[in-house]
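> The following block contains a protein sequence and its predicted model.
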Amino acid sequence: MAVVRVRQHVNPLSERYQAPVAMPDWSEAFANPQQPLHIDIGCGKGVFALHMAQLQPEWNFLGLEIRKPVVESAQKRQQEAGLSNLHFMYCNVNISLRALLESWGDQNPLQQVSIQFPDPWFKKRHQKRRVLQPELVATLAEFLPPGGRVVVQSDVEEVAVDMCDRLSEHPHFLPQGDRWLPASPFPAQTDRERVTLEQGLPVYRAIFTRS
């Protein structure tokens, strides 16, 4: 059997990732589509979202990921687990997130967003490829209700600072507490978070609340 190699990083600005995605029927995606919604942007293999869905059945979890083979693996895990409060989608959030949220109509249940360990894109000329761009921040501010949260985590301080700066630039996002949280606000971990902590390395975390 041929082994399909999944690229660790993909350029979200390349032409192949500019097509908008088809909107799902949310009543088919979730057993109860009006439960509070948590969107995990860049969900990877979906381990975090799957565990969260198991631990918090009163929430719906939507994992969004730009690498299609990774999404297909996550979808298989969701089906095997039989979770009706979890859904995964292949999409470029900087192209499709607004349309996804608009597709809920007036019943938009979004309450929380997580962006965890995103691709760092260290080179200056590549930083426009980072996921949290001003347009995405504006979309989150528009669709999150007052009190809604954006949680960011990274094992790269420069990337964490950049995400915090992007959110702080928007007048409707206010940081909670100290600069870096001492522990995760979630009862589940991503693969990257678990490995980083096992190595004794720091994770930079922050929460921003929609005012």
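Cool, the structure landed. Numbering: from 1, shown residues only.
> C-alpha from now on. contacts and neighbour counts both.
Will do.
> what are the ranges of the helices in this protein?
For the chain, the helices defined by DSSP state H occupy 26-29, 47-55, 68-81, 93-102, 134-143, 157-168, 191-198.
> if I look at the most centrally placed residue in the chain, how far off is residue 198?
Geometric centre of the chain, nearest residue: residue 41, 1.6 Å, by C-alpha atoms, centre = their mean. Per C-alpha to C-alpha, to the nearest Å, residue 41 is found 24 Å from residue 198.
> Could you do residue 162 as well?
Distance from residue 162 to residue 198, counting by C-alpha to C-alpha: 25 Å.
> And the two? Which one has more around it.
residue 162 (16 against 9; other C-alpha atoms under 10 Å).
> From the rest of the structure, what touches stretch 31-46?
The contact list for stretch 31-46 (C-alpha atoms under 8 Å, 6 or more residues apart in numbering) reads 26-27, 49, 58-67, 70-71, 73-74, 84-85, 88, 93, 107-116, 118.
> List only those of these flagged as buried.
49, 59-67, 70-71, 74, 84-85, 88, 93, 108-116, 118 (16 or more other C-alpha atoms under 10 Å).
> let's bring in a second one:
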Amino acid sequence: MARVRVRQHVNPLSNRYQQLISIPDWSQIYSNLSLPFHLDLGCARGRFLLQMAQQNPDRNYLGVEIREGLVTEANEIKEEYHLSNLYYVFGNINHSLTNLLASLPPYSLELVTIQFPDPWFKKKHQKRRVVQSEIVEILAQFLSPKGQVFLQSDIKEVAEEMLDRFLENSQFKPLKPEIWLTENPLEVMTEREIATINKGESIYRSILTINIRKD
């Protein structure tokens, strides 16, 4: 399959990305909805989740990406692998994350990954960054009592800001005393992570867990 060419950056605040995510009938997508979910926010071409889904058939995987062409390509590829524990949706999670998570089985969300998000370096553009306080509040509402959030970026400022946004919310705390991890605890690395390591550059990673157990 030819690699889809898409814009590297899109403005999540533009009118084009303010519609709600189109949610399918999950029972027609996943063969077992009782399995825990791993949500990857900003999944790009979806290769990370493609590998994770193959290696872990006991978990459902859901990727969200704002560039529609990448989502179409990713779903076509996952069909070639005949995976019934993986799906990708097109949409802007800053606009419709609640709608998406409310459609999943209650407290089935056990892991959220946010990896190498667009840094939006200019001060006036930083409101476009994916991790905002509203997103953190929504994830705290829907994560299972043993849910975790894995963050990583090759931009220290972005990693620190993501971490601060989560720690500002009383429902999250670092999984371990050492906030920054030296190695990726997951068995699969993203394409960006591999490229960054090959260049000898630093990666800033952290895992957070739910601090307050839900009733």
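Cool, the structure landed. This is a predicted model, so every value here is computed, not measured.
> Could you report the TM-score for this superposition?
Once superposed, the chains reach a TM-score of 0.95 (TM-score structural alignment, normalised by the length of the first structure), with 208 aligned residues with a C-alpha RMSD of 1.3 Å.
> hang on, the earlier thing: and residue 8 of the first structure, which of the helices of the first structure is closest to it?
With C-alpha to C-alpha as the measure, helix 68-81 is the member of the helices of the first structure nearest residue 8 of the first structure (10.0 Å).
> Could you tell me the angle between the direction of the closest one and that of helix 47-55?
Angle of helix 68-81 of the first structure versus helix 47-55, following axes from the mean of the first three to the mean of the last three C-alpha atoms, to 10 degrees, is 20 degrees.
> Helix 68-81 of the first structure vs the second structure, average offset?
For helix 68-81 of the first structure, the mean deviation from the second structure after alignment is 0.9 Å (mean C-alpha distance after the TM-score superposition for the first structure).
> Show me what counts as buried in the strand ranked longest in the second structure.
Counting residues, the longest strand in the second structure under DSSP state E turns out to be strand 143-153. Using 16+ other C-alpha under 10 Å as the test for burial, strand 143-153 of the second structure gives 143-145, 147-153.
> okay if I get these as TSV plus distance to residue 176 of the second structure?
Output for these, formatted as TSV (distance: C-alpha to C-alpha, whole Å):
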residue	distance to residue 176 of the second structure
143	19
144	19
145	17
147	14
148	12
149	13
150	12
151	14
152	15
153	18
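> In those, find the pair that's most separated.
145 and 153 (25.6 Å).
> wait, doesn't residue 86 of the first structure sit right on residue 80?
No. Counting by C-alpha atoms under 8 Å, residue 86 of the first structure stays clear of residue 80, with 11.8 Å between them.
> higher neighbour count, these two?
A side-by-side neighbour count of residue 86 of the first structure and residue 80, using other C-alpha under 10 Å, places residue 86 first with 28 against 9.
> Show me what that one lines up with in the second structure.
Counting by TM-score structural alignment, residue 86 of the first structure lines up with residue 86 in the second structure.
> For that match, which non-adjacent residue is closest in space?
residue 61 (4.6 Å; C-alpha to C-alpha, 6 or more residues apart in numbering).
> How about the contacts made by the one you found?
Contacts of residue 61 of the second structure by C-alpha under 8 Å, 6+ apart are 37-40, 49, 52-53, 85-87.
> can you do 7 Å?
With contacts defined as C-alpha atoms under 7 Å, 6 or more residues apart in numbering, the neighbours of residue 61 of the second structure are 37-39, 49, 53, 85-87.
> before we move on, the earlier item: so the match of residue 86 of the first structure touches residue 62, yeah?
Yes. Counting by C-alpha atoms under 7 Å, residue 86 of the second structure does reach residue 62; the two are 5.9 Å apart.
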